[in-house]
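[1] What follows is a predicted structure for the sequence shown.
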Amino acid sequence: MPHLKQKRNENYTELLFIMMFDYFRSARKKQRASHLRYFLMHMMYKYGFKFSTYLDVGACNSIELDQYCDLFDNVVAFEPNPKAIIIPRDNLILHQKALSDREEVRDFHIDMTIPHYSTLNRQKMDKYIPEGHDWKIMQVTTAKLDDYELRPSCIKIDTEGEDDAVVRGAYSTITKWKPILYLEFMSQETEQSLIDIGYTVEYSSWIDNFLIHEDYI
C-alpha cells in the first residue's frame, strides 16, 4: 500500500477506504496480519493518536514491517530469530533481542518448519503447534522493554507465548506513555494489571487483543 504516510494526514475517509480494501482483499487470502493492521489504523484515527513511533515486539519478517514503516515516522522492532528476513529501512531500528520481564539467559526455540512460531515459551506453544516441526535451540539474553526508554504511540506484542512477561517488562513505558496496545495472547492477570492503570479492552478474541487507555476515550 504505497503513499499511506502522505494520505494519513490528508483524508481519513480515503485512508480508511484503502485500509478496508486491503482488509477484504486479505480476508479472501486469509491473511490475518492485514485484518489486525486495519483495526489498528481505525483505532489510531478514532482516538487521535499520532503516527510517531511503532514498537513491534516479535517482528518476524519484513512483510508487515514495511507497511508500518510506510505509516509511522519511526519503527522499532525486536526479533531474536537469526532466520528472520528483515529488510533495512531508513526509519526502522532493529534489535535482535528477545524481550521478557528480566535480563537472563534463556533457551530460544527456533521453529525451522514455520519460523514465526519460534518462541521462548516452547512449553506453552506445544499446546497449539502440531507435532513434527523441526526445532533448533539457541541461547539468548533477554531484556526488558523499559530498558530502552522509548516513547511509543503503539506497541504490538506477538511473541508466541511470552506476551504476559513482555508486558511486565514494559510496565513503566506503558504507564508513562499510554500507547495503544495489541497483544496476541493476554492472560486475565495481565488484562487486570492493564485495567488497573487505566486501560480498557477495545476488542478481544482468543488470540487478538486491542487495548486503549481511558485518557483517550
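    Noted; the coordinates are in hand.
[2] CA atoms for contacts and neighbours, from now on please.
    Will do.
[3] shouldn't Tyr182 be in contact with Ile155?
    Yes - between Tyr182 and Ile155 a contact is recorded at 6.3 Å, counting by Cα atoms under 8 Å.
[4] residues contacting the nearest residue to Ile110 once chain neighbours are set aside?
    Spatial nearest neighbour of Ile110, chain neighbours left out: Ser118 (4.4 Å); criterion: Cα to Cα, 6 or more residues apart in numbering. Residues near Ser118 by Cα atoms under 8 Å, 6 or more residues apart in numbering: Asn81, Phe108, His109, Ile110, Asp111, Glu160.
[5] In addition, the following structure is provided for comparison:
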Amino acid sequence: MIETIELPWRFGIIEVPAPDRYIRPAIEVTGEYSGDEFDLYQAMLRAGDVAVDVGANIGVFSIAMGQAVGKTGRVLAFEPQPLIFGTLTRNLARHGLERVEVQRAIVSDVEGAGQFADVRTLPEGRKVNFGTISVTSRILPEYGGMSPTPVVTLDRLELVRCDLIKIDVEGAEEAVLRGAVATIARCRPILSLECDRPNAASPWVDGFLASGYSLWRFRGTNLRVPNPNGVPIDGVANYTSIMALAVPPERHDALNRVDRTRLQPIDSRETLERLSRNIVVMNGS
C-alpha cells in the first residue's frame, strides 16, 4: 500500500502521498504549494460564497476556498482517486474544514457509473505526479487497478448560488462544462480552468466571450519567493501554473482584489492557445 506522510506547511500540517513527485517537494522546500493560485482563490472569494473544486487532489485549494468562505459559505470538492480522496478528507478535517462537502466522483457531462485509476502500490523509489492521473489513465494490475466510481454532473446539484468553479481535470474540462451549462447560466460564477493543453482549453472560449464573460490567463508558479520557509529556490525546478479565468461583468470587482500583474487578457481562442503553449520550466529562478 502507498503510504502518506505529514509535512509542515503554512497552516500547520498537511498530508501528502509519500511517492508524490510534484506537491511533496514543493511543500518540503518552501512550506506551501502553488501559493499564487492559493492566494487567488482567497482573494476572489468572500465570506458566505459558494465554491466548487472539481479535481480537488489532496485539498490545497479546497482549504483555500473553505477558509475564504467561512462558516457561512459552502464548498463542494470532487476527487475520483481513492488514495487521494482519503488524503483530501483528512486534510480538510485537520484544518477544521469538515463542513466542506466532499465526494469521490468523476465530474463530467453525463450521470452514471464509471471507473477511475486506483494506484495502490509502486516500485520502490518510484515517484508519481498523482495530479496527472486522468479519466483516461489505466493502471497495470501489479500497481493497482480500476476502481468503480460514480460519474456526476454539476447541474444535478441544482445550486441556487455558485460564485466560483475551479476545474482541473487533466484535459476533460470541456466535459465538465457541458455538464454545468444550466448552473453557469443560472449563477454566472467565476470559472478557473487549467489550460496547459491548448486543444482542451479552446473549445469553450467562444461561448464564454459571446455570453459577456471576460477571459484572463493567470500565471503563477509552483514555488515562489518569499515563501513560508524563507528559503531560496535556486536550482529547484519551478513550474508555471497556467490557468484561464472566466469572469462575468457583474463579478469584475473580484479582479480588483487579485495581483493584476499575473493576468493577461484573452480576446480569442487563438490567444489562449498561444499563451497556453508558453509553459516554462525554470531552474535557478
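    It's in. The structure displayed is predicted, hence computed values, not measured ones.
[6] all strands for structure 1, in order.
    Secondary structure of structure 1, counting by DSSP state E: strands at 53-57, 74-78, 92-95, 105-111, 135-141, 154-157, 180-183, 199-204, 209-213.
[7] which residues sit against the second one?
    This points to strand 74-78 of structure 1. With contacts defined as Cα under 8 Å, 6+ apart, strand 74-78 of structure 1 is touched by 52-59, 65, 68-69, 91-99.
[8] Return the set of buried residues in the lengthiest helix in structure 1.
    For structure 1, the helix that runs over the most residues, judged by DSSP state H, is helix 12-29. Buried residues in helix 12-29 of structure 1, counted by 16 or more other Cα atoms under 10 Å: Leu15, Leu16, Met19, Met20, Asp22, Tyr23.
[9] Find the centremost residue of structure 2, please.
    Asp168 (4.6 Å; Cα atoms, centre = their mean).
[10] what do we get in structure 1 for that one?
    Aligned counterpart of Asp168 of structure 2 in structure 1: Asp158 (TM-score structural alignment).
[11] With Ser214 of structure 2 instead?
    Alignment note: Ser214 of structure 2 maps to Thr200 in structure 1; criterion TM-score structural alignment.
[12] Surely its match touches Glu214?
    Yes - counting by Cα under 8 Å, Glu214 is a contact partner of Thr200 of structure 1 at 6.7 Å.
[13] What is the burial count for Thr141 of structure 1?
    Thr141 of structure 1 has 16 neighbours, counted by other Cα atoms under 10 Å.
[14] quick revisit: ok, the match of Asp168 of structure 2 - contacts?
    Neighbour list for Asp158 of structure 1: Val57, Gly58, Ala59, Leu183, Glu184, Phe185 [criterion: Cα under 8 Å, 6+ apart].
[15] again, only this time at 7 Å
    Contacts for Asp158 of structure 1 were tallied using Cα atoms under 7 Å, 6 or more residues apart in numbering; they are Val57, Gly58, Leu183, Glu184.
[16] Please name the nearest non-neighbouring residue to Lys166 of structure 2.
    Ser192 (4.6 Å).
[17] ugh, typo on my part, it should be Tyr171 of structure 1
    Leaving aside its sequence neighbours, Tyr171 of structure 1 sits nearest to Asp146 (Cα to Cα, 6+ apart; 7.2 Å).
[18] So what does the one you found match up with in structure 2?
    Per TM-score structural alignment, Asp146 of structure 1 is aligned with Asp155.
[19] I'd assumed Val176 was in contact with its match.
    No - counting by Cα atoms under 7 Å, Asp155 of structure 2 stays clear of Val176, with 9.8 Å between them.
[20] More neighbours: these two, which one.
    Set side by side, Asp155 of structure 2 and Val176 give different neighbour counts by other Cα under 10 Å, the larger being at Val176 (22 against 18).
[21] Can you verify my assumption that the more buried one contacts Glu111?
    No - assessed by Cα under 7 Å, Val176 of structure 2 is found out of contact with Glu111, at 11.4 Å.
[22] re the thing from before, how near is the residue nearest to the centre of structure 2 to Thr4 of structure 2?
    As defined by Cα to Cα, to the nearest Å, Asp168 of structure 2 lies at a distance of 22 Å from Thr4 of structure 2.
[23] What of Ile27 of structure 2?
    Applying Cα to Cα, the value for Ile27 of structure 2 to Thr4 of structure 2 is 14 Å.
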